[in-house]
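Novice: Could you work out the structure for the sequence below:
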Amino acid sequence: MDLLFVVDPLVSFKTYKDSTFAMMREAARRGHAIWACEPVTLQWRQGGQVQARVQRIALTGRTGEGGHDWFTVEEEAERALHGFDAVLMRKDPPFDPEYFYATHLLQQAEREGARVFNKPAALREHPEKLAILEFPQLIAPTLVTRDAQAIRAFHAEHRDVILKPLDGMGGMGIFRVPEHGLNLGAIIETLNRDGAQTVMVQRYLPAIAQGDKRVLVIAGEPVPFCLARIPQGGEVRGNLAAGGKGVAQPLTERDREIAQTLGPILAARGLLLVGLDVIGDRLTEINVTSPTCFQEITEQTGFDVASRFIDALEAALA
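Specialist: Predicted coordinates:
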């Protein structure tokens, strides 16, 4: 099959830990052709189809921090997306206006016959911070607002809270305000920009000390191991990008319960791959844009996450 990955620049990949690279490697091992393009090259013109500047690449077997050493370009072309067997949207967050526009171009490609994973409409309908609001029985006490007084009242009620922007990634812009409330006003001003931006506030979960767990769900079924991202030093954030330590571990009964509750619902909406974030027994985020942690789980447990994913992709295309 011809598989097109819509990605950030290939030279930026950290292949020793990149989940998209793991997908490519497994697909290539099975004999599938690997193509790549960047969202910036997507275009549509009246009378034509959605197309992109694409590269067919071969993997060299080398891995590293980035650069050209891990792939070679075998062919470059302008091609319509519906001519590929599958299009995998793997552009990293943030979900900014350009990402939003890309989902509309990808949805037009679907109308023309392309098979896109995750479905573009589902990407738009499941913003990663706000998607949890549909499942209030699974989450910690949460407030979403632009109102500074509402945030102050929430802090007064719960005493120890986490504030975060709705468009952050990798732990960016996350603040903890414990009971003393020091700097709460400054943090609110920073995040909500005098009421111009919406903020999420959640009760602090002490279980973060045991890790912010990434639970992967593929075709509605949970991967049996998660990656607990454990804060280090004085950090409150467990995100690997913020210096957290990733420790793979079997799912708990509660992890599995959350995954099995959400999995079939999200899969039915066209989300082949989902990354659930769980702290303690509470769901904190639903990641759909470019879920990761494949390689860390595989290296530490021997469970081949990429193989499970390509199995699911092949089944969806059968």
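
Novice: make it CA atoms for all contacts and neighbour counts henceforth
Specialist: OK.

Novice: for residue 176, helix, strand, or coil?
Specialist: strand (DSSP: H, G, I helix; E, B strand; the rest coil).

Novice: Surely it is in contact with residue 155?
Specialist: No. Using C-alpha atoms under 8 Å, residue 176 is not in contact with residue 155, being 10.6 Å away.

Novice: Overlap in contacts, the two.
Specialist: residue 161 (C-alpha atoms under 8 Å, 6 or more residues apart in numbering).

Novice: Between those two, tell me which one has more neighbours.
Specialist: Per other C-alpha atoms under 10 Å, whichever of residue 176 and residue 155 has more neighbours is residue 155, with 23 against 20.

Novice: Would you confirm that that one belongs to a helix?
Specialist: Yes. Looking at residue 155 with three-state DSSP, it is inside a helix.

Novice: Distance of the closest residue in space to it that isn't next to it in sequence relative to residue 185?
Specialist: Nearest non-adjacent residue to residue 155, counting by C-alpha to C-alpha, 6 or more residues apart in numbering: residue 161, 6.2 Å away. Counting by C-alpha to C-alpha, to the nearest Å, the gap between residue 161 and residue 185 amounts to 13 Å.

Novice: Out of the two, name the residue with the larger neighbour count.
Specialist: Comparing residue 161 with residue 185 by other C-alpha under 10 Å, the one with more neighbours is residue 161, at 23 against 13.

Novice: And this one, please, so the two structures can be compared:
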Amino acid sequence: MDLLFIADPLESFKIKKDSTLAMMRVAQEAGHRLWFCQSRNILWKDNFVVADCQPLFIRPSSTSWFELGALESRSLKSFSAVLMRTDPPFDIEYLNTTWMLSAAQRQGAKVFNDPAAVRDHSEKLSITEFPELIPPTLVTRELSAVEEFHQTHRDIVIKPLDGMGGMGVFRVSSDGLNLASIVETLGENGARTLMVQRFLPEIVQGDKRVLLIGGEVVPFALARIPQGKEIRGNLAAGGKGVAMPLTENERSVAEKLAPILFGRGLFLVGLDLIGGYLTEINVTSPTCFVEITEQSNFDVPQFWLKALERALS
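Specialist: You can find the predicted model right below:
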């Protein structure tokens, strides 16, 4: 198979733990041909969606780890699969790329995840479809609504809807210190919508990343555990990643969502759970393949590849 990876510049990959690289490696080892481009290289040209892309070969070396071939212009429908692995933020250019990928689908391309499903599932807001699974949550631009929520729950977390890696996440405890300032700054004085949730003390056991692949649940989660006085477990914010088997409650949540999301074209999903509560549904470029594989006896990249091969058969 010819697999096109739309991703960030290869030079930016963290090669020791990059999930996209893990996918590339296992696909190449299975004999599939790899192709690479960035989202800026997706074009509408001569009435087709095409990619100005390059064949990619992954080397075993940890330094000069990739080799790119000559640039070619190929229609997206000519690939066995197109894999969108560009990191957020989900800005207007990301949105433009999803529209281009939807056009490619209409021409016969097979795109993972389905671009329409990605557009329809805000990684923060999509949890509101499942209110029975989430902590007390408020979505608003109004400071007065946040103040009322804080009076009710006393200890809260405030975050922007378009953040990633723990960026812009603030905790406001019972004293309410700097609440108005935080809301005004994050919300740009009412111009941006914020999500507010009751603080979950179970965060000390980790913000669990649970992977759904091809409608099936990976049996191990990566608990991203905050370090020191930090409240954020995100690895990008210094959290420690510890793989552990899913709890009964985590498995129940994952098994409920897996067939629903897969049925919508979301082939790869990363659920975030704290204390069994669903806090995010990540659909752009979920990670943690390498950490889970290295710390358990479960090969996530191989599981992903087998699921992809079944989906394309």
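
Novice: hmm, back to that, tell me how far the residue nearest to residue 155 of the first structure lies from residue 249 of the first structure.
Specialist: For residue 161 of the first structure, the distance to residue 249 of the first structure - C-alpha to C-alpha - is 27 Å.

Novice: again with residue 196 of the first structure
Specialist: 41 Å.

Novice: Same question for residue 240 of the first structure.
Specialist: Distance from residue 240 of the first structure to residue 249 of the first structure, by C-alpha to C-alpha: 16 Å.

Novice: Next: residue 225 of the first structure.
Specialist: Where residue 249 of the first structure is concerned, residue 225 of the first structure sits at a distance of 5 Å (C-alpha to C-alpha).

Novice: do the same with residue 210 of the first structure
Specialist: As defined by C-alpha to C-alpha, residue 210 of the first structure lies at a distance of 11 Å from residue 249 of the first structure.

Novice: so what sits against both of the two?
Specialist: Contact with both residue 210 of the first structure and residue 249 is made by residues residue 228, according to C-alpha under 8 Å, 6+ apart.

Novice: Give the aligned range of the longest strand seen in the second structure in the first structure.
Specialist: Ordering each strand of the second structure by length in residues (DSSP state E) puts strand 48-58 first. Under the alignment (TM-score structural alignment), strand 48-58 of the second structure falls on residues 49-59 in the first structure.

Novice: Tell me the buried residues in the matching stretch?
Specialist: 49, 50, 51, 52, 53, 54, 55, 56, 57, 58, 59 (16 or more other C-alpha atoms under 10 Å).

Novice: those helices in the stretch 1-150 of the first structure, which residues are they?
Specialist: Ranges of helices in the stretch 1-150 of the first structure, per DSSP state H, counting those that start in this stretch, are 19-29, 97-111, 120-125, 148-158.

Novice: ok, average deviation of the third one from the second structure?
Specialist: Plainly put, helix 120-125 of the first structure ends up 0.3 Å away from its match in the second structure on average once the two are laid over each other (mean C-alpha distance after the TM-score superposition for the first structure).

Novice: Where in the second structure does that helix fall?
Specialist: With TM-score structural alignment applied, helix 120-125 of the first structure matches the range 115-120 in the second structure.

Novice: Same question for the matching stretch: list its buried residues.
Specialist: Under the neighbour-count criterion of 16+ other C-alpha under 10 Å, stretch 115-120 of the second structure has 115, 116, 117, 118, 119 buried.

Novice: possible to save those as CSV with distance to residue 25 of the second structure?
Specialist: Converted to CSV, those look like this (distance: C-alpha to C-alpha, whole Å):
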residue, distance to residue 25 of the second structure
115, 24
116, 28
117, 27
118, 25
119, 28
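
Novice: closest to residue 164 of the second structure among those residues?
Specialist: Distance to residue 164 of the second structure across these (C-alpha to C-alpha) is lowest for residue 118, with 15.5 Å.

Novice: Give me the neighbour count for residue 172 of the first structure.
Specialist: The tally of other residues near residue 172 of the first structure (other C-alpha under 10 Å) stands at 14.

Novice: roughly how far apart are it and residue 163 of the first structure?
Specialist: 11 Å.

Novice: hang on, the earlier thing: from residue 141 of the first structure, how far out is the residue nearest to residue 155 of the first structure?
Specialist: Distance, residue 161 of the first structure to residue 141 of the first structure, by C-alpha to C-alpha: 10 Å.

Novice: wait, what's in contact with the closest residue to residue 107 of the second structure other than its chain neighbours?
Specialist: Excluding its sequence neighbours, the residue lying closest to residue 107 of the second structure (C-alpha to C-alpha, 6+ apart) is residue 77, at 6.6 Å. Residue 77 of the second structure makes contact with 104, 105, 107, 108, 109, 110, according to C-alpha under 8 Å, 6+ apart.
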